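Visitor: build me a model:
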Amino acid sequence: MRILLSVVALGSTLTIAQAETRIFVDGNKLHNFCLSHPLSASGYIIGVADQQLIAEDMNLGQGSKFKFCLPEGAQGGQLVDTVCQYLKNNPQIRHLSGAILVTGSLSEAFPCR
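Guide: Model prediction:
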């Protein structure tokens, strides 16, 4: 629940920035990918997750609100299922950036300990 509130708070801050910055995939489009274009959803979700993990490895993601730690043996399909389920269960925030929703849902599902 804390993550959801963080996503909403960050999203409200980003709403102003979104007016000036082009966001290619929001949560509504990503949810549609989950339902109708699973390969597109998979590519987007795994791409965002990879980018976040690489940024962390390079110490570029320090201070990120949405840090996640995948368990040993985690598969890409698990990430896709996790994010798609999160989008299904939280329609009230699907207007936010898809990348924010991917990292937020993964940090909730796979918190670092």
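
Visitor: all contacts plus neighbour counts: C-alpha atoms, from now on.
Guide: Fine.

Visitor: just the helices in the chain please.
Guide: Along the chain, counting by DSSP state H, helices occupy 2-20, 27-36, 38-57, 76-89, 98-109.

Visitor: now do the shortest one and helix 98-109, the angle between them.
Guide: Relative orientation of helix 27-36 with respect to helix 98-109: 70 degrees, computed using axes from the mean of the first three to the mean of the last three Cα atoms, to 10 degrees.

Visitor: which residues are in contact with the most centrally placed residue in the chain?
Guide: Closest to where the C-alpha atoms of the chain average out (Cα atoms, centre = their mean) is V102, at 1.0 Å. Residues near V102 by Cα atoms under 8 Å, 6 or more residues apart in numbering: I45, V48, A49, V83.

Visitor: in stretch 38-51, which residues are buried?
Guide: P38, A41, S42, Y44, I45, I46, V48, A49 (16 or more other Cα atoms under 10 Å).

Visitor: closest one of the residues you listed to G76?
Guide: I46 (6.4 Å; Cα to Cα).

Visitor: here is the second sequence; please produce its structure so I can put it next to the first one:
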Amino acid sequence: MKKVLIFLAIFYSFFISNGYAAFKTGNEIYPGLEDWKRTPSINQTTAAVAFGYVVGVSDALDQAIFCLPPSVTAGQITDIVYAYMRDNPQIRQKDASYLVATALKPYFQCRK
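Guide: So this is what the prediction gives:
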């Protein structure tokens, strides 16, 4: 069920954005991540899209850029990416998928 919800969030993001999800910047998804961290969320759609984007990109890059252990949760992944973007506002204009990879790589390096 969780995978279906994540898929729907990513799929939905194609229709509510001004471009394709692959061309989102950190500036575009950061407000949604902030909202995702807020309880209760002010805009659940924006929060779900940002959460789905981060989880989708991390799933796509898993085993290529970094290696996620089976025990890591989507919440942990999103927490790491949110903290990285919060602590590095000077680079939020970069491609969001690059920022996701850059945030996760130090924590989930692949073993040789």
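
Visitor: what lines up with the residue nearest to the centre of structure 1 in structure 2?
Guide: Matched to structure 2 by TM-score structural alignment, V102 of structure 1 sits across from V100.

Visitor: C84 of structure 1 too?
Guide: Per TM-score structural alignment, C84 of structure 1 is aligned with Y82.

Visitor: same question, A9 of structure 1
Guide: Aligned partner of A9 of structure 1 by TM-score structural alignment: none.

Visitor: now the match of V102 of structure 1: how far from F108 of structure 2?
Guide: 12 Å (Cα to Cα, to the nearest Å).

Visitor: ok so, going back, can I get the contacts of V102 of structure 1 in CSV with distance to E72 of structure 1?
Guide: As requested, the contacts of V102 of structure 1 are arranged in CSV below (distance: Cα to Cα, whole Å):
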residue, distance to E72 of structure 1
I45, 19
V48, 19
A49, 15
V83, 19
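
Visitor: which of the residues you listed show up in structure 2 as well?
Guide: Contacts conserved in structure 2 for those, using both residues aligned by TM-score structural alignment, their matches' Cα atoms under 8 Å: I45, V48, A49, V83.

Visitor: chain neighbours aside, what residue packs nearest to the third one?
Guide: Among residues not flanking A49 of structure 1 along the chain, T103 sits closest, at 6.9 Å (Cα to Cα, 6 or more residues apart in numbering).

Visitor: got it, and V25 of structure 1?
Guide: Nearest non-adjacent residue to V25 of structure 1 (Cα to Cα, 6+ apart): G98, at 5.4 Å.

Visitor: ok, S97 of structure 2 next?
Guide: Of all residues not flanking S97 of structure 2 in the chain, V57 sits nearest, at 6.2 Å (Cα to Cα, 6+ apart).

Visitor: what residue in structure 1 is paired with that neighbour?
Guide: Looking across to structure 1 (by TM-score structural alignment), V57 of structure 2 lines up with V48.
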